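> Only the shape, not the letters, is given here:
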């Protein structure tokens, strides 16, 4: 942080001012003129929390994508299909067993195995052929979308969380205060769905664990070394193909895991595969290829842009996302955290 502030003092100052303004808007009681300008504080806080939790969902999808695309240089345009497959599987597992938590490990395992099959039969035969990988995986995604439409139909599937996670949690954030005629001050606090908070916390934990594995363990060292110079690493006796199969399994499994989360947050339905593939691409471009912290930052920015755009600029909500991407490509093409 000190190095960044020393190299870019103006940007560091802008970031500090923006953080202070955000903290004021979160914790302070808004004056009337501000409430009249952008609406109630409750709407603002809901948009903020929705953006942060949506960013957590985008991170789960994009982190698997950045492992496969950014680290292994495999262009998997069927990543969105893995997400949607995870959503459908999660719904039926939770519906049949009545155990919401059980849907996560089973979906992770099944979708991860689908990813392993893709690595063996598709990507291993096309190593270094980016255009060919792109075209083949686009074809796979189209076929997969039609097959899922045939099997699951065009309905919307929503996973109901368990009773201990249903309902809101009352936070300590004040949304409004008013004085009654008797002189009593009535304070309202923000209430937010418990399931979103819990899943966001799990997303943060997964992100930290991934970063630690990639940067602080022997497995992470083998993955990074294999991407940089596969032949040299193979000459040392390392079983690089097994390592890459493990990475592909984990990246695909994360997409399936995100599908269960998405079906709980929102729903699983035709078209969600394209939406989340596009979101993953934007997150990776903004954050930087192969960077887990970059994927987290990019997902947070895109999630906040979508939610604040839908609340305050509904006509131009989609434009905000692409404005962020264009700005990053113009001023920092390698991504915010890319090298």
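Good, I have the coordinates. Computed from a prediction, not measured in an experiment: that's the story for all the values here.

> C-alpha only now, for contacts and for neighbours.
Fine.

> ranges for the strands of the stretch 101-250 of the chain?
168-179, 185-193 (DSSP state E, counting those that start in this stretch).

> and the nearest residue to residue 316 once chain neighbours are set aside, what helix or strand is that in?
In space, and not counting its chain neighbours, residue 316 is closest to residue 309: 6.8 Å by CA to CA, 6 or more residues apart in numbering. Assigned by DSSP states H and E, residue 309 belongs to helix 292-312.

> pretty sure residue 71 contacts residue 226?
No - using CA atoms under 8 Å, residue 71 is not in contact with residue 226, being 9.3 Å away.

> more neighbours, these two?
residue 226 (22 against 18; other CA atoms under 10 Å).

> quick one: contacts for the more buried one?
For residue 226, the contact set (CA atoms under 8 Å, 6 or more residues apart in numbering) comprises 233, 240.

> related to what we said a few turns ago, may I have the residues that are in contact with the residue nearest to residue 316?
316-318, 320.

> measure it to residue 48 for me?
According to CA to CA, to the nearest Å, residue 309 and residue 48 sit 11 Å apart.

> And residue 231, by the same measure?
The value you get for residue 231 to residue 48, if CA to CA is used, is 47 Å.

> So for these two, which sits in the more crowded spot?
Of the pair residue 231 and residue 48, residue 48 is the one with more neighbours under other CA under 10 Å, namely 18 against 12.

> The more buried one against residue 305, yeah?
No - in this structure, residue 48 is not within contact of residue 305 by CA under 8 Å, at 9.6 Å.

> any idea whether residue 335 is helix, strand or coil?
coil (DSSP: H, G, I helix; E, B strand; the rest coil).

> Please tell me how far it sits from residue 13.
21 Å.

> Settle it for me: which of the two has more neighbours?
Neighbours were counted for residue 335 and for residue 13 using other CA under 10 Å; residue 335 has more, 22 against 12.

> let's bring in a second one:
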């Protein structure tokens, strides 16, 4: 593999990593504070992609679509929490899994009813078409925008969690939810805010992914699985862990799919290598998760609970 291809695939891995972080940030806080298993989080990513594509195709402005998407996704998160999820706070995890799995089916069918079963396309904005010269390597401008937007969002999450009163309550809730409630904090309101924030971040991931992926019903489930892996590796409830783990998973997954087939061709016949390479590459992140759990069962950056 040439150095240029390696750098390009590493950047693609970082791009996947920041999308995974946008998904994992809200979900890991819901896990950490509420011990709530929300399988419908992937559906927020899907609905965000559909909303963004519809807004962009209607307005013709990518920026305006992004500005309208965030409050729309927060409203959807609040509505979902009020109608269905708040009734499951004190139920066991099996009830939460079954209920939120039902929501996955509901949102998939809703998307098919509104947007149809065929992929719904969203074009790359005209001002982001083309490539940028990065020290002699041409890289698509839009993918670089995804990386930049993800890093800026990560910085915003850090400032929110570590530099604001709301962030202090979120960190306290992740450490000892019962004590925070005893001190007079409205835990239900805090939970609703977390769902709204998580839905907005998932919707932002859908917006950024829309132009480079086909927007279609069911697109939330594959990325939800990767998001769960990120949360387990980084440590449940840890935003810092979600960020680093997302980048690691994104780079490992992308480089694995590129390097392994080429590496196996040196030992196996080309046809066998082409079959075994992608299969082994798809297993790499799960092997990574197993290794991390064997060494650090609480994840790489666990939340220290008092």
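Cool, the structure landed. Please read all numbers here as calculations on a predicted model, not as lab measurements.

> that older thread, give me the PyMOL select line for the contacts of residue 309 of the first structure, limited to the buried ones.
Remark: buried members of the contacts of residue 309 of the first structure, expressed as a PyMOL selection using 16 or more other CA atoms under 10 Å:
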select buried, resi 317+320
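
> possible to save the contacts of residue 309 of the first structure as TSV with secondary structure and distance to residue 288 of the first structure?
Shown next, in TSV, are these (DSSP: H, G, I helix; E, B strand; the rest coil; distance: CA to CA, whole Å):
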residue	secondary structure	distance to residue 288 of the first structure
316	helix	25
317	helix	23
318	helix	21
320	helix	19
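
> Export the contacts of residue 309 of the first structure as CSV, with columns for distance to residue 155 of the first structure.
Listed next are the contacts of residue 309 of the first structure as CSV, based on distance: CA to CA, whole Å:
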residue, distance to residue 155 of the first structure
316, 28
317, 26
318, 25
320, 30
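
> Just the closest of the contacts of residue 309 of the first structure to residue 175 of the first structure, please.
Nearest to residue 175 of the first structure among the contacts of residue 309 of the first structure: residue 317, at 24.4 Å, using CA to CA.

> And residue 58 of the first structure? What does it align with in the second structure?
In the second structure, residue 58 of the first structure lines up with residue 20, judged by TM-score structural alignment.

> my bad, residue 21 of the first structure
Checking TM-score structural alignment: residue 21 of the first structure goes with nothing.

> can you pull out the helices in the stretch 51-200 of the first structure?
In the stretch 51-200 of the first structure, the helices defined using DSSP state H, counting those that start in this stretch lie at 79-97, 103-121, 130-152, 194-216.

> among these, which is the most enclosed?
Of all these, helix 79-97 has the most neighbours on average by mean count of other CA atoms under 10 Å, namely a mean of 24.

> how about it, aligned to which bit of the second structure?
With TM-score structural alignment as the criterion, helix 79-97 of the first structure aligns to 41-59.

> That stretch vs the first structure, average distance?
Compared with the first structure after fitting, stretch 41-59 of the second structure deviates on average by 0.6 Å (mean CA distance after the TM-score superposition for the first structure).

> roughly how far is that stretch from the heart of the chain?
Put simply, stretch 41-59 of the second structure sits 15 Å off its chain's centre (CA atoms, centre = their mean, to the nearest Å).

> what does that stretch contact?
So stretch 41-59 of the second structure is contacted by 23, 27, 62, 64-66, 68-69, 73, 77, 104, 107-108, 111, 120-122, 198-199, 202-207, 209-210, 215-221, 223-224 (CA under 8 Å, 6+ apart).

> Now a ChimeraX select for only the buried ones of these.
Of those, the buried ones go into a single ChimeraX selection, burial set by 16+ other CA under 10 Å:
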select :23,27,62,65,66,69,73,77,104,107,108,111,120,121,122,198,199,202,203,204,205,206,207,209,210,215,216,217,218,219,220,221,223,224
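
> Residue 180 of the second structure: how many residues sit nearby?
Neighbourhood size, residue 180 of the second structure [other CA under 10 Å]: 17.

> How about residue 333 of the first structure?
16.

> cool, the one 3 residues further on as well?
Here the neighbour count serves as a burial measure; for residue 336 of the first structure (other CA under 10 Å) it reads 22.

> any idea how far it lies from residue 121 of the first structure?
Counting by CA to CA, the gap from residue 336 of the first structure to residue 121 of the first structure is 34 Å.

> which of the contacts of residue 309 of the first structure lies closest to residue 132 of the first structure?
Nearest to residue 132 of the first structure among the contacts of residue 309 of the first structure, with distances taken as CA to CA, is residue 318, at 29.8 Å.

> What's the match for the closest one in the second structure?
Under TM-score structural alignment, residue 318 of the first structure pairs with residue 282 in the second structure.
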